[in-house]
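Chemist: Provided below for reference: sequence and predicted model.
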Amino acid sequence: MTAPSFDRLRRHPLIAGVALFNAFGAASGAIGLITGWLSLGDKVTDRLPWGSPVIAGVALGVIVALPNTALAIAAMFRGARCGPLSILAGTLLICWIIVQLAFIREFSFFQPFYTVIGLAQIWMGVRVLRERS
């Protein structure tokens, strides 16, 4: 199977928009955790790995912000990896929520919201792969 030619690839503005939204939110949260601007409170901070919001912030940046940034770039600039990146970013986002619930054991409306967004990213990625077949 050969890679699709650039002429057959198209931009995916919806995927790019969702990815930019996720990347911005995750990067903002990561920066807030790393700098101490965003406080989780003593109870939740104690539940983080090594009790470190810095490690949590770095993990958020690496696991959620970076893949979504890569996806946004691929979606805006006709990247051939847009479909697989969308599936990966959505899967990582859902995994982040699951791990977050396991560690902090606190519920927020953000968790179901971002779970739905992750599922939507997976769905959009599958659609991109199917349209290229």
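Modeler: Good, I have the coordinates.
Chemist: only C-alpha atoms for contact and neighbour calcs from this point on.
Modeler: Fine.
Chemist: please list the residues outside the helix or strand hosting residue 124 that contact it.
Modeler: Residue 124 is part of helix 110-132, with elements assigned from DSSP states H and E. Here helix 110-132 makes contact (C-alpha atoms under 8 Å, 6 or more residues apart in numbering) with 4, 15, 18, 82-94, 97.
Chemist: want to compare, so here's the second one:
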Amino acid sequence: MSRLDWHSDTRRHAWLASFTGLIAILAYAGAVAVATGVLGPGVEARLPFESPVFAGVALAVVVGVPMTVVTTLGLRGDARTSAAAVVAGALLIAWIAVEVGFVRTYSWLQPVFAFAGVAVLHTGLQGLRGVRR
């Protein structure tokens, strides 16, 4: 690996760690909001098992934990960062798709986070392609 490649990888990991760290924090905050019923009346009936607590825990596990893993790996400069980013990005995109398709809740945040998932996934794929060269 040339010095230029190392510098590019380090910048990618720093960017990815910062971005996924923010997503993780927002996912955990959202999980608390969902679990405590901040969503408002009428939403509970559309949640799995009609349980805000289950939905909050699911959000933390499906989105928060994978993004936290990417953040941790990225901060360490771990070679697995890109692969973890692909998984975390795909899970975020899937979460938004399920939320729209099955739970039928709509918010301006959904396209924002779908785009964030695409950005994380894309960055992970770019990192994996760089490893194969």
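Modeler: Right, received. Where do you want to start? Predicted model, so just to flag it, every value in this text is computed and none were measured.
Chemist: average distance between whichever strand or helix holds residue 94 of structure 1 and structure 2?
Modeler: Taking DSSP H and E as the criterion, residue 94 of structure 1 maps to helix 82-104. Taking mean C-alpha distance after the TM-score superposition for structure 1, the mean distance separating helix 82-104 of structure 1 from the aligned residues in structure 2 is 0.8 Å.
Chemist: and that helix, what does it pack onto?
Modeler: helix 42-47, helix 66-76, helix 110-132 (3 or more C-alpha pairs under 8 Å, 6 or more residues apart in numbering; DSSP states H and E).
Chemist: quick one: the residues in structure 2 that that helix pairs up with.
Modeler: Counting by TM-score structural alignment, helix 82-104 of structure 1 lines up with residues 81-103 of structure 2.
Chemist: what are the buried residues along the matching stretch?
Modeler: For stretch 81-103 of structure 2, the neighbour count (16 or more other C-alpha atoms under 10 Å) marks 81-96, 99, 103 as buried.
Chemist: what does stretch 26-37 of structure 2 give?
Modeler: Buried residues in stretch 26-37 of structure 2 (16+ other C-alpha under 10 Å): 27-32, 34-35, 37.
Chemist: got it, and stretch 63-78 of structure 2?
Modeler: Under the neighbour-count criterion of 16+ other C-alpha under 10 Å, stretch 63-78 of structure 2 has 63-75, 77 buried.
Chemist: in JSON lines, list the residues you listed along with distance to residue 107 of structure 2.
Modeler: Below are the buried residues of stretch 63-78 of structure 2 laid out as JSON lines (distance: C-alpha to C-alpha, whole Å):
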{"residue": "63", "distance to residue 107 of structure 2": "17"}
{"residue": "64", "distance to residue 107 of structure 2": "19"}
{"residue": "65", "distance to residue 107 of structure 2": "23"}
{"residue": "66", "distance to residue 107 of structure 2": "23"}
{"residue": "67", "distance to residue 107 of structure 2": "21"}
{"residue": "68", "distance to residue 107 of structure 2": "24"}
{"residue": "69", "distance to residue 107 of structure 2": "26"}
{"residue": "70", "distance to residue 107 of structure 2": "26"}
{"residue": "71", "distance to residue 107 of structure 2": "26"}
{"residue": "72", "distance to residue 107 of structure 2": "29"}
{"residue": "73", "distance to residue 107 of structure 2": "31"}
{"residue": "74", "distance to residue 107 of structure 2": "30"}
{"residue": "75", "distance to residue 107 of structure 2": "31"}
{"residue": "77", "distance to residue 107 of structure 2": "35"}
